[in-house]
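Participant: After the sequence you'll find the predicted model.
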Amino acid sequence: MSAFVLRPARSADIPAITEIYEHAVLHGTASFELTPPRETEMAARFDTLAGQGYPYIVACDTDGTVIAYAYAGPFRTRPAYRWSVEDSIYLAPAAQGRGIGTALLERLVELCEEAGFRQMIAVIGGSEHKASIRLHEKLGFRLIGVFEGSGFKFGRWLDTVLMQKSLGDGKASLPNEGAYPGTIA
């Protein structure tokens, strides 16, 4: 495994994040977007998530080059879902197979637990996306369902795989209703 560093993402990382995501959109099924968003859109997405207290992190090579990123965002927007997050992880092709995805997801889980979230949902594009499924299984996610043929990309139907991991106490205790998860007191 080669050396890399994890750190919070910042606005200056948006060009690299945009490039990594563009490759994922154009060549993979991790995202069901068909047209890569421009840098301004990626910046707006980053600002929205970071501004709401959701964790957003990057992995950098030892020279500081951003080679992967991960973030948590709202699973659904209705208020009763506020204790649940959806994880997203994207790696540059050169970053794959180096343990970076595992490190990013482990850190993302830690940050979400610290922020008070109770459930993390993985929405994986394609049943054949075995690397992502194995990564989530390795970190304690369990399969909760498959939406068969729910997406159409690259001239074929794709499943959506749903996996879930309890964070902290999960559903074993009531949340602190006075605190909104993700916000820093």
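Facilitator: Received the coordinates, thanks.
Participant: From now on I want contacts and neighbour counts done on CA atoms only, so please keep to that.
Facilitator: Noted.
Participant: next SSE after the helix or strand hosting His136?
Facilitator: Taking DSSP states H and E as the criterion, the element that holds His136 is helix 130-138. Later in the chain than helix 130-138, the nearest helix or strand by DSSP H and E is strand 142-153.
Participant: Return the list of helices and strands in contact with that next one.
Facilitator: Applying 3 or more C-alpha pairs under 8 Å, 6 or more residues apart in numbering; DSSP states H and E, one finds that strand 142-153 makes contact with strand 156-166.
Participant: Taking their axis directions, the strand it packs on and strand 142-153 sit at what angle?
Facilitator: Interaxial angle, strand 156-166 versus strand 142-153 (axes from the mean of the first three to the mean of the last three C-alpha atoms, to 10 degrees): 150 degrees.
Participant: this is the comparison structure:
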Amino acid sequence: MSTPPATIRPATSADLTAVAEIMKHYVEQTVATFTETPPTVDEWSRLHGDLAARGLPFLVAQAGGDVVGFAYAGPWRPKSAYRHTVEDTVYLAPTATGHGIGTALLSELVSRATAAGCRQMIAVIADTGDPSSAALHRRLGFVDAGRLRAVGFKHGRWIDTLLLQRELTAP
């Protein structure tokens, strides 16, 4: 079964149930996220509101009437000197991978974060043995910035994270 082409658009509150369901899969079934309890729709709603208040993008990919992925740019660190640096988050429904939707989401996220005045975007990628997320980021201009060894413990194993970085605006 093929996935229809996706439309990338800003997330609305009506999308957050689907966002929660997509994330629930990754929280419960994978080590791609270090989150161990699936965020509730209320928690997604708070994040959605916080990002909107900061002028940061929260996007969804919609295909065939369904939300099949999401991406957002959130604060990299809480200290004020980091205010121009964001961390990206991109997740797809398991049935939506391999169709270019991740590329479309991340490309639009980079564009909107740049328009919002962000200067750097950081990707923190769990090194699960699957190279697809790092490859996606590298295709879109992210460069390796480091590795943090055995910083996460989930589902009975220690996991490294890869740090990648992309400049969003000219110096």
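Facilitator: Nice, I can see it. Just so it is clear, the model here is predicted, and its values are computed rather than measured.
Participant: circling back to that earlier point, post-alignment, the helix holding His136 of structure 1 versus structure 2, mean distance?
Facilitator: Helix 130-138 of structure 1 differs from its equivalent in structure 2 by a mean of 0.5 Å after superposition (mean C-alpha distance after the TM-score superposition for structure 1).
Participant: ok, and what's touching that helix?
Facilitator: Residues external to helix 130-138 of structure 1 that are found in contact with it (C-alpha atoms under 8 Å, 6 or more residues apart in numbering): 101-102, 122, 124, 142, 163.
Participant: How far off centre is it?
Facilitator: Here the centre of helix 130-138 of structure 1 is set off from its chain's centre by 13 Å, with C-alpha atoms, centre = their mean, to the nearest Å.
Participant: what's the answer for stretch 158-166 of structure 1, then?
Facilitator: The chain centre lies 12 Å from the centre of stretch 158-166 of structure 1; the measure is C-alpha atoms, centre = their mean.
Participant: and if you look at stretch 29-45 of structure 2?
Facilitator: With C-alpha atoms, centre = their mean as the basis, stretch 29-45 of structure 2 stands 12 Å off its chain's centre.
Participant: Would you check the span in structure 1 matched by it?
Facilitator: Under TM-score structural alignment, stretch 29-45 of structure 2 corresponds to residues 27-43 of structure 1.
Participant: Can you give the contact residues for that stretch?
Facilitator: By C-alpha under 8 Å, 6+ apart, the list of residues contacting stretch 27-43 of structure 1 reads 11, 14-15, 17-18, 21-22, 24-26, 124-126, 129, 151, 153.
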